[in-house]
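Peer 1: Sequence and predicted structure, then a few things I'm wondering about:
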Amino acid sequence: MIYYPYLRGRQFDLAALSTFTETATPNVVPIIEPVRDVPALPKLLSRAHQNGQSLAVIKNPQVDHYNYQAAKRYPIDDLFRFSEIKPAYILTPLLPSEQLENSLVIVQHYADLKLFIDHDWLPNSATILAPPEARIRRLLAGRNFGHLFDHYQVPDHSADFSRLTDSFFSNDWQFAEQYGETGFSDYLTQGAPYFERGHASRTVTLHLIYLSNQQIRIRHFVSDQHEDFKHQREKYFEALAKAVAWINTLSPVNQTPATAQLLQLADEHHFPGMGVLKSLTIQHHLTIMSRYMQCEGNA
């Protein structure tokens, strides 16, 4: 069973993955959909190769402008020669089928998958990630496939997270086993929608997952102030104080290097910026999911 966390190649995504790839985790293979032509991406891929950590990189990204830049300042094509750097594609009707051999194929729409199946364009060597729909599972019977699902449900207003501070996040391993899947994927606590530029929020919210009885649950820590878009620093400390109180109650299995850094930020009364906070929540997520995979694999 493989976990495929799906990330975009934003600065904080790449920073989190740089930390994650310091040691190899065989049953976690992050997917990167590049969005910027930046030096951090080839550096990350080289680092992953050196440390033996597999990554999948989408070669036809569908968000932002990366795919439309003919000449890259920081090319990555040469890095696919390394076995740790795996090609991935988002399935589209015009995608050449010969590119899909031994690749990771991400299905977004049933109609696209049916087109490729009906015309025998989908090679058996491909690993497929698709929405968890019964009609899709029927099409993929006998193939190497898993499901991709967005577990991060966002209310209309971030302040509404304060009404439900703790909720179920996923039990993907059990779901995948039930349907004979070989892996699963999600968008972590970032969500599937992509925005080219960040936008201010009336609240500052931290989202941290944790293990509980073979499930992944999630806690939301919301700032008290939410009347306007001002005072982001003060709102951050309000949310962080709530997170720290909870982190101090956790058993060791749910404490991570990222939560230790959050405790240190609170002790130092330091606001590092929202990008660093997002990177820390991603690092925490990857560590907890690595432990989840290990626990379920040994069960």
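Peer 2: The structure has been received and is ready for your questions.
Peer 1: CA atoms for contacts and neighbours, from now on please.
Peer 2: OK.
Peer 1: Now do the same contact list for the closest residue to His207 other than its chain neighbours.
Peer 2: Excluding its sequence neighbours, the residue lying closest to His207 (C-alpha to C-alpha, 6 or more residues apart in numbering) is His220, at 4.8 Å. If a contact means C-alpha atoms under 8 Å, 6 or more residues apart in numbering, then His220 has Phe161, Ser162, Leu164, Thr165, Asp166, Thr205, Leu206, His207, Leu208 as its contacts.
Peer 1: packing partners for the lengthiest helix in the chain?
Peer 2: For the chain, the helix with the greatest residue count under DSSP state H is helix 274-298. For helix 274-298, the packing partners by 3 or more C-alpha pairs under 8 Å, 6 or more residues apart in numbering; DSSP states H and E come out as helix 11-20, strand 205-212, helix 257-268.
Peer 1: what does that helix contact?
Peer 2: Residues contacting helix 274-298 (C-alpha under 8 Å, 6+ apart): 1, 3, 5, 11-13, 15-17, 19-20, 25, 27-28, 173, 188-189, 206-211, 214, 253-254, 256-259, 261-262.
Peer 1: Write the ChimeraX selection for whichever of these are buried.
Peer 2: This is how ChimeraX selects the buried members of the contacts of helix 274-298, with burial counted by 16 or more other C-alpha atoms under 10 Å:
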select :1,3,5,11,12,13,15,16,17,20,25,27,28,173,188,189,206,207,208,209,210,211,254,256,258,259,262
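Peer 1: Use this one as the comparison:
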Amino acid sequence: MYFPFLRGKQYELIALRELVSLPLNPSLVSPIVEPIKKNLNTITTAAKALKTIGVKMQLIVNPQYGELKNKTEAILEYIAFQDTSEGIDNLIPSFIIQNQADFLNFRNFRSSSSWKNSGFSLIHLKQIAETEELVSLLAGAEVNANIIHVNQMLTLRRKFRGASSALLSDPFNKQRRNKDYADYADEFFSNDYRYYREEGYSGFGDYLTIGEEYIEGGGLPYAVVLHLTYLDTETGDIRIRHFLSDSNDDTSDTPGKFYEALDKLIAFVIQRQISETIAISKFKEIYENQSYPGLGVIKKLSMMHHLELIQTVMG
């Protein structure tokens, strides 16, 4: 199972909705979504679309960032309402575990009579002092996914010997400035899809082509960069190519910078005969029409391509 980790931003949720037509395979993909806005309408729309093809959304109930931080009860109530009143039953309460407060939050959930028999997921970002007690709380529970950040994998996997665990990594080599990607034009991304089963994991996840670091907003860029993962057919590894604009001395003419980068992406796709994903088709359409879609759409397409690529290589 592949667990792509997305923040609940507009274009990330739109990416999930637009991939429903692929269709996403419920036996291969189950996205993790961290809600960051009080208005959950976009998550409802995405969850409803995913339900039509049987895909579960791992919805984080104790987000680290945004307007819903420390609003666990409100998110749990939202999940319960969607299930009982709206028939949207594919939202899985998912708890980030990285400190004592997270542990106490989860323990309260497990002791609640209204949720006692409900399925849930855990996402371990750090090992905590209460790990042994946490393990005991899983006994007899319906655990949908037990996902461990790769930085904590060796220690925590030993603790959860009786549980089927997935790994979460951040292979995206994020640079401080866009123009710094010039030094890392093409690099290794991941090969977890090839080895997770033989290494005893039930699944794997990543932060797609965005990276683990959370950034809200941003100004006009000096340089525009497009990120595209692809399969290295010789090694079987997933690599990533960064396509950088050329006129990067100031923040003027973002559309022009975008087309400088897009020209390189299209040439690479043709030269390497990259498979025609939904996102690649859209990039080609944009290139032919010479229409600038905005930076949000560009990030969305990059994520969509990566998600479709991973599902394809897993299948």
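Peer 2: Received, thanks. Since we're looking at a predicted model, the values are computed, not measured.
Peer 1: just to revisit the earlier point, translate the residue nearest to His207 of the first structure into the numbering of the second structure.
Peer 2: Under the alignment by TM-score structural alignment, His220 of the first structure pairs with His242 in the second structure.
Peer 1: one step back: just send the contacts of His220 of the first structure back as JSON lines, with distance to Gln53 of the first structure too.
Peer 2: Listed next are these as JSON lines, based on distance: C-alpha to C-alpha, whole Å:
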{"residue": "Phe161", "distance to Gln53 of the first structure": "35"}
{"residue": "Ser162", "distance to Gln53 of the first structure": "37"}
{"residue": "Leu164", "distance to Gln53 of the first structure": "36"}
{"residue": "Thr165", "distance to Gln53 of the first structure": "34"}
{"residue": "Asp166", "distance to Gln53 of the first structure": "32"}
{"residue": "Thr205", "distance to Gln53 of the first structure": "31"}
{"residue": "Leu206", "distance to Gln53 of the first structure": "28"}
{"residue": "His207", "distance to Gln53 of the first structure": "26"}
{"residue": "Leu208", "distance to Gln53 of the first structure": "24"}
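Peer 1: How much space separates Thr203 of the first structure from Gln232 of the first structure?
Peer 2: Using C-alpha to C-alpha, to the nearest Å, Thr203 of the first structure is found at 8 Å from Gln232 of the first structure.
Peer 1: more crowded one of these two?
Peer 2: Using other C-alpha atoms under 10 Å, the more surrounded residue of Thr203 of the first structure and Gln232 is Thr203, with 26 against 20.
Peer 1: tell me the secondary structure for that one?
Peer 2: Of the three states, Thr203 of the first structure takes coil under DSSP: H, G, I helix; E, B strand; the rest coil.
Peer 1: Can you give me the neighbour number for Asn213 of the first structure?
Peer 2: Residues lying near Asn213 of the first structure (other C-alpha under 10 Å) number 7.
Peer 1: residues touching Asp166 of the first structure, list them.
Peer 2: Neighbours of Asp166 of the first structure in contact, by C-alpha under 8 Å, 6+ apart: Arg217, Ile218, Arg219, His220.
Peer 1: Next up, the contacts around Gln225 of the first structure.
Peer 2: Gln225 of the first structure makes contacts with Arg202, Thr203, Lys235, as judged by C-alpha under 8 Å, 6+ apart.
Peer 1: Oh, that last question was meant for Pro155 of the first structure, not what I typed.
Peer 2: Shown in contact with Pro155 of the first structure (C-alpha under 8 Å, 6+ apart): Phe161.
Peer 1: secondary structure class for the counterpart of it in the second structure?
Peer 2: For Pro155 of the first structure, the aligned residue in the second structure is Gln175 (criterion: TM-score structural alignment). Look at Gln175 of the second structure: counting by three-state DSSP, its state is coil.
Peer 1: And the one 5 residues further on, by the same measure?
Peer 2: Secondary structure state of Asp180 of the second structure, per three-state DSSP, is helix.
Peer 1: for the stretch 101-250 of the first structure, what spans make up the helices?
Peer 2: Counting by DSSP state H, counting those that start in this stretch, the stretch 101-250 of the first structure has helices at residues 110-118, 134-139, 172-178, 232-247.
Peer 1: can you tell me how far Glu130 of the second structure sits from Asp186 of the second structure?
Peer 2: Remark: distance between Glu130 of the second structure and Asp186 of the second structure (C-alpha to C-alpha) = 42 Å.
Peer 1: same thing with Leu24 of the second structure?
Peer 2: Relative to Asp186 of the second structure, and taking C-alpha to C-alpha, Leu24 of the second structure is found at 28 Å.
Peer 1: Count the neighbours of whatever residue of the first structure lines up with Glu260 of the second structure for me.
Peer 2: In the first structure, the residue paired with Glu260 of the second structure is Glu238, using TM-score structural alignment. Neighbourhood size, Glu238 of the first structure [other C-alpha under 10 Å]: 19.
Peer 1: Tyr292 of the second structure matches what in the first structure?
Peer 2: Tyr292 of the second structure maps onto Phe271 in the first structure, by TM-score structural alignment.
Peer 1: Spatially nearest residue to its match (excluding sequence neighbours)?
Peer 2: The shortest distance from Phe271 of the first structure to any non-neighbouring residue, by C-alpha to C-alpha, 6+ apart, is to Arg233 (6.5 Å).
Peer 1: follow-up on the earlier one: let me have the helices of the stretch 101-250 of the first structure in TSV, adding distance to Ser97 of the first structure as columns.
Peer 2: TSV is the format used below for these (distance: least, C-alpha to C-alpha, whole Å):
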stretch	distance to Ser97 of the first structure
helix 110-118	8
helix 134-139	17
helix 172-178	26
helix 232-247	47
